[in-house]
Structure formats: C-alpha cells, structure tokens
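*Asks:* Fold the following.
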Amino acid sequence: MQTLEGMIAPKFSLKNEVGEIISLDNFAGKKYVVLYFYPKDSTTSCTTEACDFRDSHEAFTALNAVILGVSADDEKAHTKFIKKYGLPFSLLIDDTHEVSEAYGVWRLKKMFGKEFMGIERSTFLIDPTGTVIKEWRKIKVGGHVEEALDTLKKL
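*Replies:* This next block holds a predicted model:
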C-alpha cells in the first residue's frame, strides 16, 4: 500500500451513531481530523484504543482536533459502545467499506488459520487543508494515542 502522507485525504460522508452525516468537508479550514479505523466495537484492543482516545480527548480538542472512529459496525453497536465507555466522539459507519478501501485499510487478514477481509487498525492525521500529514498503519494499541497526540503537538 502506498502512503497517503502529503496527499489530499480521500473525501468521505458517513453516518454516525445517531444517523447524522459526517463529512471530511465539515472540518475544512477549521480543524485537524484524527481519523482512526478499527475492526470491531466492544472487542478488547478496539475498546482499549477507544478508551485511550477518550482519555486524551480534551488534549486533542485543545489542539484544535476532532477525533472520529470508523468501523463497519452499525448505529446500534456504535451507540452501545459509546454509552458503555463514555466516548465523547462520533463513531462512523462504513458498512460498504468504501471509505476503508479509499484509505487502504480494508485488507485481507488472517486469524486462527482463517482468511477474511476486515479493517486493519490505522490512524490518519488530516490537517485543516485536507492533507494527510501523518499515517499510522498496522497499529499496536499500546502508546499509539500518545504518539498521535505528540505528533499533533509538534505542528
């Protein structure tokens, strides 16, 4: 997969957990966007990652950034996940995988000897001009949110 760093981020318009359409264009000229893709609501690593973003939410907000999570889960699963863990940011529904494919994170995965298509845990930092200024692919959850926050602080 070629990098998206330095390129204009693929545009998206996806429903969030309450059915609102959230577009990258909503933040153009205004905010940094931390767009993170994760495999599945309420699974161990995904919960850890979401809670790490939750715990750093105020720091990201203070740096003029919005956090958006993306998975193929539906509104009901997203709403339950948000309520259970007190997530202060929207989770977007990419049930067609169109946005995941545009960002190159819809990949062939292997688990327990089985192959399947799914989201490869990845994060993209997009500046207010719509340019991807940093990407993290095949993320290991521990320390990732801190690294993303540190990157934003240096801008």
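*Asks:* Please make it C-alpha for all contacts and neighbour counts, starting now.
*Replies:* Will do.
*Asks:* excluding its backbone neighbours, what's nearest the most centrally placed residue in the chain?
*Replies:* Nearest to the mean C-alpha position of the chain, by C-alpha atoms, centre = their mean, lies Y36 at 1.5 Å. Leaving out its chain neighbours, the residue that sits closest to Y36 by C-alpha to C-alpha, 6 or more residues apart in numbering is T123, at 4.1 Å.
*Asks:* What strand or helix carries that neighbour?
*Replies:* Using DSSP states H and E, T123 maps to strand 122-126.
*Asks:* List the buried residues for that strand?
*Replies:* S122, T123, F124, L125, I126 (16 or more other C-alpha atoms under 10 Å).
*Asks:* likewise stretch 98-108?
*Replies:* Neighbour-count burial for stretch 98-108 [16+ other C-alpha under 10 Å]: V99, S100, Y103, G104, V105, W106.
*Asks:* for comparison, sequence B:
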Amino acid sequence: MSQKIIRVGDEIPLFALTDQNGKEFLIKNLIGRKKIVLFFYPKDFTPGCVREACSFRDQYDDFKNLGAEVIGISSDSLKSHQKFAEKYKLPYTLLSDTKGRVRKQFGVPKSVYGLLPGRMTYVIDEKGIVQLSFKNQFGTEKHIEQSLNLLKTQHNEIKLPN
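*Replies:* Next comes the predicted model:
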C-alpha cells in the first residue's frame, strides 16, 4: 500500500508533537486562527538545514506580518532542537518527530537517494487546507521564496464585497 502524499487542496492531518521547549504542540490550536508555513527538514546542524532554518529566521517578520506562523519539523530530539534553536537564534517553533509519524502522515518522501528524510514545505490556510506544497532537497532558499510569494499574493488580493 502506498503512502498518501498531502497535496494542494488537501486538509492537513491533525497532530501533536513536542516543541523545543518541551511543551506539547497541537496543530489544531492554530487552525482557524493563523496561516501556517510548515517545513519538514532532514537534520539539525547539517549545512542545507542550517541555511534553510536561518533563511526562515531572517524572513520570520515577513511571515508574521502576513499572518503566518512558521513551524519546522525533523526527527531530531528535543535536546538537539533546543541547541539548534539557541545557536541560530530561531524565533519559531521546532517540533520533534522522532518516530517520523507526522512525516508519514504528510507523506513526505525520502531524499533523492533515500538516505535522509525529505525536505518539504507546506503553506496552509486558516482552515487547515494546503495552498502550496514545495519539495526541493537542495534549493533550500526556494522554500522561503515560494512560501512568501504565495502569502504576499494572497495578502494583496482585492476582496470584493458580497
């Protein structure tokens, strides 16, 4: 049986994980309140993941100003996430998915050679519906650029009265 991959238009699965501060994080607490930029990355402290995490950090205020919360997920431990967030001054939530359960729920594929967990970014609207899914193992900056472009476009759309 093949694993379902969450795509644009799909509702995200509800999940609970532990954040870098040791607190339980429930995704349902954001649905209905904020847009979510959820990015799955392979491993704390690896060069590509540091670039990606720091790029999200550097653009974090832009995401917040567009009404979005940034959340990173990897299979690293709580302790690793604490050190990673502290070293790189990451202002957003990092979630520890040590068993890969949430990664499987989203159907995030492995990397090119199947050696590392895959890299995938989702932009999710306030209703919990995926508006963008972006997979690119090596172009980490593209994840930030694509996410911001979509949020800016949505933010700038003129809403006509009913």
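*Asks:* wait, what's in contact with the equivalent of the residue nearest to the centre of the first structure over in the second structure?
*Replies:* Here Y36 of the first structure is matched to F39 in the second structure, going by TM-score structural alignment. When contacts are counted by C-alpha atoms under 8 Å, 6 or more residues apart in numbering, F39 of the second structure touches V70, I71, G72, I73, R119, M120, T121, Y122.
*Asks:* Can you get me a residue count around the second one?
*Replies:* A count of neighbours around I71 of the second structure, defined by other C-alpha atoms under 10 Å, yields 20.
*Asks:* Can you tell me the closest non-neighbouring residue to V102 of the second structure?
*Replies:* Nearest to V102 of the second structure is F15, by C-alpha to C-alpha, 6+ apart, at 7.0 Å.
*Asks:* So the residue nearest to the centre of the first structure, which state does it fall into?
*Replies:* strand (DSSP: H, G, I helix; E, B strand; the rest coil).
*Asks:* ok, so what distance separates it from M1 of the first structure?
*Replies:* Distance of Y36 of the first structure to M1 of the first structure, given as C-alpha to C-alpha, to the nearest Å: 17 Å.
*Asks:* Please apply the same query to K154 of the first structure.
*Replies:* 26 Å.
*Asks:* And S23 of the first structure, by the same measure?
*Replies:* Distance from S23 of the first structure to M1 of the first structure, by C-alpha to C-alpha: 24 Å.
*Asks:* More neighbours: which of the two?
*Replies:* The residue with more neighbours, out of S23 of the first structure and M1, is S23; 14 against 7, by other C-alpha under 10 Å.
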